[in-house]
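>>> what shape does this take:
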Amino acid sequence: MAKIASISMRVNPRIKAEAESIYGSLGMTLTEAINIFLHKSILEGGLPFDVR
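You can find the predicted model right below:
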């Protein structure tokens, strides 16, 4: 079994609910979406999108 680490964070409840709805419609959990973001950040060597 793979080892896992936990991340605890605070987020606005409305933002969390909206994100869960968006990712749920794509068939994934918020945890899965965050893991994808983290993997993509590693591949890109930083944020996986432009910050303005």
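
>>> contacts and neighbour counts: CA atoms only from here.
Will do.

>>> which of the three states applies to Glu18?
helix (DSSP: H, G, I helix; E, B strand; the rest coil).

>>> pull the number of nearby residues for Phe37.
Using other C-alpha atoms under 10 Å as the criterion, Phe37 is surrounded by 14 other residues.

>>> next, the structure of the following sequence, for comparison with the previous one:
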Amino acid sequence: MFNSQGVPHQQGRAADDLTARLYKMQFGTNRCTWDWFIGCWDKVKAEAHELL
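Take a look at the predicted model:
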């Protein structure tokens, strides 16, 4: 299954979660670091690659 942007739903959910966490980082409600963000983004890309 794909969403309207042609992205697999599983990848879309992971990206949405990543976006939400990044938003929290920007506004100080979540004390994640950029190292965490980069690591999580790499994980999303790796999972997406496995789905393709």
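
>>> got a TM-score for the pair?
Laid over one another, the chains give 0.39 as their TM-score (TM-score structural alignment, normalised by the length of the first structure), with 26 aligned residues with a C-alpha RMSD of 2.5 Å.

>>> tell me what the helix or strand containing Gly24 of the first structure is packed against?
Following DSSP states H and E, one finds Gly24 of the first structure within helix 13-25. Contact analysis of helix 13-25 of the first structure by 3 or more C-alpha pairs under 8 Å, 6 or more residues apart in numbering; DSSP states H and E lists helix 30-44 as its packing neighbours.

>>> what are the buried residues along the helix it packs on?
30, 33 (16 or more other C-alpha atoms under 10 Å).

>>> report all helices and strands that that helix contacts.
With contacts defined as 3+ C-alpha pairs under 8 Å, 6+ apart, helix 30-44 of the first structure has these neighbours: helix 13-25.

>>> tell me the buried residues in the helix it packs on?
When burial is assessed from 16+ other C-alpha under 10 Å, helix 13-25 of the first structure yields the following buried residues: Glu20.
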